[in-house]
Structures are given as C-alpha cells and as structure tokens.
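[1] Sequence first, then the predicted structure, then my questions.
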Amino acid sequence: MSTTWVLVGVEQFIYNGLFGNRRVTMFEDLWNSTYDLLSDTGFWLSVLGTVVKIIVILILARVILGFLKKVISQTLKKRDGKYVNLSEQRSQTLVSLLHSIAANVIYFIAILLVLDELGFSLASVLVGAGVLGLAIGFGAQNVVRDVITGFFILYEDQFSVGDFITTGEYTGTVIDFGLRVTKIQDWTGEVNIIPNGHIEEVKNYSKENAYAVVDMRVSYQDRIEKTQEIIEEACLSVFKKEENMIQKPEMLGLQEIGESGAVIRTIALCKPVMQWGVEREMRRAILDAFAEKGVEVPYQQITVHQKENVS
C-alpha cells in the first residue's frame, strides 16, 4: 500500500517538473500579449474607426429607408390617374407592404456591411444565405407563388373585401383577402378558402353598373306589338318604385323565334350586383300584367296519336 503512494508521489513530482514551468510560461505569454494589445494605441484607433463606420452605416440605412418610405407614400397617394389609381384602403395596405419590403432589403444590406467591417467574409455569408434561401424556396414555392399573386391582386385592385366575384368554380362575396389566401362566401353560406396562386381569372360584378336582362316568351296568337307594350308598361312600373334601377327599361324587341313562341327581350341598367333582384321583380310584374290583360304564356304541348286496333 505504501509502495503505491510512493509511485503516485513520484509521478506528480515528475509531471510538475516537466509541465509546471510550461503552464506558467503560457499564462505569462497570454498576459503579455493581452497587455500589449490593450496598450497599443493603433488597436484602439482601429476599434474606434470600426465603431464609427458601423454607426455611419446604420445612420445611412435609416436615412435611406426614411427617404424610400416617403417616396412610396407620396407616389401611392396620388389618385388623379397620373401614377396609380387605388382606393384608400388598398393604398394603405400597399404602402404598408412596400414599407416592410424596403425595410427588410435596406437592413439586410446594412447587416452585410457591418459584418464586413467586423472582419467576416461577405462571400461566405452570401453563399450561406443563398443556400438557405434556395432550400426555403424549394420547400415553400407554393407559398411564394401565393404571396406574389396576392401582391399583384392588391396592386391592380382586381377585387376588394365585399365585392361579388367569380373565380374558377367559385362565385360569392369576398369576406377576407390576404396576401396568401382569399375567402369567398357563396349565397348558401359556405366559405371557400382559395390560395391566391390558384386565382387565374376573376369576374368582378361589383366594379361597374350592370344590365338586368329579361327574356319573356309570348304566344304567336298574340300580336307582338301589343305584347311589347304590355311588357314595357310593366317594366316601367317597376322602375318607378325600384331604387336599384338607374335608367328606364329599354325594349330591345324580338330576340328569338322558337317552336312554342317568340322571345321578347327587355334590359334595364342597375346598380352593381343588383341586376338579379331587378330581373326577378320585372318578371313578376310582367306575369301580373299578362294575367291582367289576358295574354297567354306559351308552353310546350305534346300531341299523342293513338293507333286504333283493327279487329
């Protein structure tokens, strides 16, 4: 047992004798190099110069960003058709979006310049950012497409919240619009959530006034001129009490000659999205007038011939 402790003591003596002086020397070298560095005036001037450059870069980034935001706001606020023509809500949304994009770009460039001043290699940083961006792009290319499409829908003001539109197989009222998805509620109440990248064609019923078109089939037994007068009077009575009709109904006349009767067409200019309700009211008034005047509404008749059995 005593022999073991003697051997351990000898090992410690040999280790301390061989490496103890080296530890002291390494510590002294570290202390001396640190002291020399901190006492070097050129080092502090270099640090001060780097700090000043970083501060200048950040200040210039803020100034440039403020200038870009002002230009964006002033440009999009002009609504006389000289630059762009946007509604107030669309203009504010687009201004906010472009401000965010400008801030991200300016601050990204500023961060790269700061890293360059700190001694990092811009080539390595850009390569790393490129590889990361490529990976994200492959993984989220549908999201990127949706966002880009949503941006152009917003910029071109194709539709707004509250508009009645048709896109693809969906028809309804836009209840929510974002850069990635659009929510359309149809007349039965279902809400359809559509990625903006899937929106290729849009028919907007809420932009302009629309025509109510009413085709009425009349019998050949009645005189066309008399029937047209009855239809015109009925539609005029609707115009007098229907505030959604902008102009008096216009009688276009004979539209079609069919097997069971002739078709007479009447149109009326209405407020946006109100044409269907006006059409229903015009048809009701015309049928009431037909019943009052004794005008027959034609219908298809089938004549059945039965062969008699010869015994």
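    Okay, I see it.

[2] alpha carbons only for contacts and neighbour counts from here, please
    OK.

[3] quick one: contacts for residue 58?
    Counting by CA atoms under 8 Å, 6 or more residues apart in numbering, residue 58 touches residue 110.

[4] Put this next to the first one:
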Amino acid sequence: MKMSLSIRLSVAIRIVLCGLVLALGLHVYSSPAAAQTTATDPGQQEKVQRFLELVEDPQVRSWLLNAKSSAETTTPAGVVEKPVSYAGFATTFRAHVGQLIVGLQAFPAETSKAAAILQNEIDTSIRARPILFVLAFVAAGLTAQWCFWWLSAGWRAWIASLRVLTVREKLIAISVRLLWAICSIMAFALGSIGFFLALEWPPLIREIIIGYLFAVVIFRLARASFDFLLAPPGSGGFANAERFRVVPVADQSAAHWTKRLSYIVGWYAFGSITVYLLHALGVAGPSRHVAAYALGIVLLILGIEAIWNRPEAMPPIGETTRFGRIGMRARNWLWSVYFVSLWLLWVVGMMKPFWIAVVAAALPGAIALTRASVDNLLRNNIVETGTDPVSPINVDIQTGIALPAATDVSAGSQTLPEGTVIANPDTEAVVVVQSKPGVISVMVERGIRATLIVGAILFLADVLEINLTGITEQDSAARRLMRGALSAGIILLVIDLVWNIVKVLIDRKLGETELAHAHGSERERRRARIRTLLPILKNVLMILFVAVAIMMALSALGVEIAPLIAGAGVVGVAIGFGAQTVVKDIISGMFYLLDDAFRVGEYISSGSYKGTVESFSLRSVKLRHHRGAIYIVPFSELGAVQNLSRDWVVEKLTVTVGYDTDVDKARKIIKKIGQELLADPELAPITIEPLKMQGIDSMGDSGLILRMKFTTIPGEQFTLKRRALMRINQAFHDNNIKPAFPTVQVAGGEGTSNIAAAAQQALAKHNEAMAANV
C-alpha cells in the first residue's frame, strides 16, 4: 500500500528536526568562542592601543611579512594528519571532562561575579533592570505589527480571494503572501529595534538589550517563516491560509510543527545570546560551556516533546494507516535515543561523528520536503466536474480544496491528492488531479536536491578537514578514497540532474503523441514515428548516462579508466563472437527502424507471428495477438514483414445469387447501401471509399458470384464488413433477390418406368416356371 503524502512529509519534518535541534545547540556552544569581549576595562583598552601602534610600526610589519614568507616555504603543501589513537582520544576526553568539572565547580562564583559587574553597570547608568527595557521595546514592536495588520486588512482580503489552481496562480498568491509576512516582520523590527537604536545606551546595557531584542526578532521571524511554509489554519489572520501551504501536510501536523519549531529556534536565539553575554561579562570558558550544555538540555527536551506529542498522520481517502500505535511508539523511542546520543556526542566533544550523524539524518528529510514542496507548487490542479456523486466530500471548485462533510465550502481543509473523486454540495462529482511534472519542476527539484547534497558534501569535507581540490603526498589512502568518493558523488548528482531533465522532455513528448489526429495525416504519421523511436532513444541515453557516470566516478576515485576502456573493448569483441545472435538481433532491429518497417500500434504479420506492436527493446519486438497472447520476437527472426496498418486497407467480399437475378438491380441496391453506410456518423470517419459492386466475378455451379469492395482505414475493415453484409442480406430479401445455394435433383422419364414394370413381370413369370418344373 502506498504511503500517503502527509505520512511521508511528517516523517521528513521529524528528520529535519533531528538536525535542527542540536545543531543549533552546538552553535550556542561554539559561537561565544569567537565573540569579542566588550571593552569595559580601561587597562584592556590601553593594551589594545599599544598593539595597534606596534602593528603600524614599519619594522614590526616587515618582520611579520618575512616570518610569513619563511613559514610558507617551510610548511608542506598539505597538513600531515596526526595518527588517531585510542590513548590520545582518552586523554582528550579526560581533559574535556576535567574542564567541565572545573567549570561546574566555578559556575556559582563566575555567575556571582558576572551579576556583580552587571549590577554595577545598572547602578551607574540606567538604574533599572534591562529586562524591563526589553519588554517595553517588544511591546512597542508588537504595537507596530498590530498597526500594520490593521492597515493591511484590504491587502489580506485580496490575498484570501486569490485562486490557487494553476502554477502561475499559486506562485503569485504565495509570493504576495510572503511579501506581506516580510512587511509584518519589518514592522515589528522597526517598532522594537529601531526605537531602541534611536536612544543612547551604556555599552554593556546596549549589548544586553539589543541581544535579547534580536532573539525576539529571530523568534518572530521563525514563526513567520514556518507560517509561510506550513500555513496552519488561521495563520497570519487568513481564514483560508491552508490554500497557500508550500509544504503539503495535514492541518494538525502544520499547527504542531509550526509551534514546536518556532519554540526551538526561539530558545536557540535566547541561549546563543545568553552565552555570548556571559562571555561579555567575564565568565570563564569552562563555566560558559556548562551553561551552553544546560541550554542544550532544554533544546533536547523540546525536541523529544515535539516527537512524542506530534499528531498521527492521516491516511488518504479510502486507505488505512500503515503504522499502528505500537510502531509509532517504537519510532518515538528511536528518535529520543537519537537525540540523546547527539547531545552526548556534543558534550564529550566528538564533533566529527556529531556532524556526520546530523547530516545523515537531516539531508534525506530536507530532500523529501523539497520534492514535496516543488511538486505542490509547480503542478496545475485540474478540476473536472461530472454528474454522479461518489464520496460524501465537499469541495470548493474555485480553490480546489477538499472539505469534510457538513463543512462550509468557503473554508478549505486540505488539498486533494491526485486523482481523488469527490462530490460537492450540489451533488456534482469532481475529480481533482495534478498535471505531470514539467521541465521547470524537475530542474528546480533536482537542482535544489543537488545543491543540498553538494552543500552537505562540502560541509562534511570541511568538518573532516578534507581538501577536495588538491592531492598531497602526505594524504593517506583512506583520505584520498574519501576525497574521491565525495567528488564522485558530485559528478553523479550532475549526471542525475541532466538525465532527469532529458527523461522529462522525452516523457512530455510521448504524452503529446497521445492526442488523436486524423488518420493518414502528417501529424498522425509523425506521432506514430515518435512513439516508436523515443522509447528506444530513452533506453540508449540511459545506458549512455550510466556508462559515463561510472567512468567519471571511477576517474574521481583515482582509477585509471583508459586501461578499463581498452579492456572493455577486448571483452566486447569476445562477447560479440560469443553472442552473435544477440548482435544480429540488435543490428537487424536498427535496420528495421531505419526502414520504418513498423511502428508502435501497428498490426504486422511475419511468418507464424502476427499481432499489434506494443513496444521495442534493443533486440526484440513485442507483439500482442488479437486474441490476447503476446509474442516476443527477436528482430533476426522476423524476416519479411507484412504491415497491415499502413495508410489504408481494401476489403473485397463476394455474394452468390441465382442465375435469374437482375444484376443491374443488384448493383444499384449495393451502391445505395454503400452511400447509406458512408452517411452513418459512426462509420463515416473510418471509410475512405464506400461500398460498390465491381460486377460478376464468375459463374459458379449454383449461381452468379458478385464481387464488391470498399476501402477503410487499417484495422476498421471488419466493422464495416459486418454492417455491410447485414444490410445486403436485408435489402436482397426485401427486393426478392434470392441467394444461390447448391442443390441435388434426381429425375427420370415415363418409358423407363414401363420397362422396369415389364421386367418385374417377366421376372415373376420366370420364377413361377422354375417352381413348376421342380
């Protein structure tokens, strides 16, 4: 049973969450290390000033340049990787844990010192808690955002009335809604941060207030972003926000993940600013690490809570869910263990395994979300109405939104899956389908996927300290193999993108050939030719792309492909001698196609094989017999081919009538029947030349044999023949023209009868005389 789209996307969102939760927590830990301490100590300012003066000294600058050049000449091209040993890892781990213990023991004293510095700054400057100013500026931002919301009521009403059936309508509506969300966030930012920047503040107080204001803005921006992508019901003040959903998920899932992901991003922003401010307040590194890990625990709890409280994915209409409650609980436990493992890897400082685990889990989810979102945005929703209601589901025909029964049509619920048949309140059956993916859709989806994968590869290469552009003598075999594998992955992605674009172009061209055209027209012949050649071209290109991809990937891995190509040539020659029949089939098929001997859909006969051509391969053709059997015939066994479906067909039939028949009258009757058949709207499209009598074909033993003929398009002669014979039989009966049939007549004369009687009498007398003699 096929998994529903909402199930797949809910799983994909959870996968992305696994990378988001603790990757943000890691940044909380790593960002303060590069932060700059606020210069509040006059002695520190004097040291900085002396350093700048030394740098400006020409002699010092010349010495620094000479030292740099000598370092470049003595440093090897590549950095020699230190051998990894368990003892070294254990030493590093014990040192890291020791620093954490020291930081945990010193944490109360460090925080007390930071509180004293902050209190001293407050007492000498603003004489109020910075949190009060933060709340005041947040309130100012909310007020500005509410004013924008009130002033844009007409804008929102216009957005809510937009149709979202075609790709153009979707993109316009979603773009306008995105612009509205950006303006709303800008109103909040201007009302909070803009008002704050207009005033003068002490340096440390400015860092605290602006930092937490930025955290609030980031939270609001995250909420607006997830509202835009997931569009939960009622988001942004839109009554029908579900119509603008970029990621097609169920309403409950959209509301759940919008809220949870916003909280996670908001807590990340708050934690990042907090650890940064601890650094600015003079808290030592180990104690900041302890604070970062504690904030990471909150992120861990938020992630686990989001997993365990997520709504169950709803299956499509007419299907049941694949996963029971037990399976869902098992997956929740697996995700919980995964999150805890990531947090532990971060705490113990194993950053390379941490990032590998994050990318391995987040990348598939991001690809799945990209595919679903692009498919949702770049396909037309085609709505067709019928007459028979099939399912008790309401639909808004203007918007293409399916609604539960007894729900107002003006408020949509979720987008219909492809091919769903539903009924609207007026008992009209409605079929909502999506068009096939186009070239732009494939290019965007595959391009984003390639970008994500390449970005992940480059990121992992940076984490693992692998140089993808250069090879040095100091590189180990494992490092070179990894570099080659990453390069091969990029090559395969590019080839995959090109192949999918070519495949979509071919499939679209094949789809255009399904349109009916007049038989025998140039378009019809071209359509049949395309349907015959494009599948073969598609297979050949697939083999070509696979071969090129394998060769380029092996080359990226450091394998010399020239000997492989030469060896493949020798092996190919050997295989050619050993498989001469296969080679003969392929070459024969090429010449059949070049001669245009037959096309897909044509009825052919060759020897004992006959049937409709269904498809080709490189070595055989598949024929469907008119009784249903399928023949798979190698090209080399076809021989002479009789094509019964090209251009037109002449059908001849005979009727035997008595010798006393008026032939001229029969000819007129048959001609009239031919005109009547030609006037029939069902038979006229298949008739090329009407039925007519050619004359007397021969004089048989029992009557005159009349020959008739007509011309039709290939394959339709049997239909016209049956109708013609029925009408001829009825017309001959009505006009007293009797068909001839073989008869046997036994006849004799009167003399013969008398002779036989006399013979009988003579025989009787003879018998009596013989009896008397005895």
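    Arrived safely. If you're wondering where the values come from, they're calculated on a predicted model, not measured in any experiment.

[5] and stretch 285-303 of the second structure, which stretch of the first structure?
    Matched against the first structure by TM-score structural alignment, stretch 285-303 of the second structure finds no partner residues.

[6] Equivalent analysis for stretch 722-739 of the second structure, please.
    Stretch 722-739 of the second structure corresponds to residues 280-297 in the first structure, going by TM-score structural alignment.

[7] elements contacting the lengthiest strand in the second structure?
    The strand that spans the most residues within the second structure, counting by DSSP state E, is strand 687-699. The elements that strand 687-699 of the second structure packs onto, with contact taken as 3 or more CA pairs under 8 Å, 6 or more residues apart in numbering; DSSP states H and E, are helix 663-679, strand 704-712.

[8] gap between the most centrally placed residue in the second structure and residue 30 of the second structure?
    In the second structure, the residue lying closest to the centroid (CA atoms, centre = their mean) is residue 371, at 5.2 Å. Using CA to CA, to the nearest Å, we find residue 371 of the second structure at a distance of 32 Å from residue 30 of the second structure.

[9] repeat for residue 487 of the second structure
    With CA to CA as the criterion, residue 487 of the second structure and residue 30 of the second structure are 29 Å apart.

[10] Show me which of those two is the more surrounded one.
    Just comparing residue 487 of the second structure and residue 30: by other CA atoms under 10 Å the higher neighbour count belongs to residue 487, 22 against 16.

[11] The more buried one contacts residue 556, doesn't it?
    Yes. Counting by CA atoms under 8 Å, residue 487 of the second structure does reach residue 556; the two are 6.0 Å apart.

[12] Quick check: which of the helices and strands packed on strand 687-699 of the second structure is buried the most?
    Of all those, strand 704-712 has the most neighbours on average by mean count of other CA atoms under 10 Å, namely a mean of 20.

[13] how big is the offset of it relative to the first structure?
    Superposing on the first structure and averaging over aligned pairs (mean CA distance after the TM-score superposition for the first structure), strand 704-712 of the second structure comes out at 1.7 Å.

[14] What residue in the first structure is paired with the residue nearest to the centre of the second structure?
    Using TM-score structural alignment, residue 371 of the second structure lines up with nothing in the first structure.
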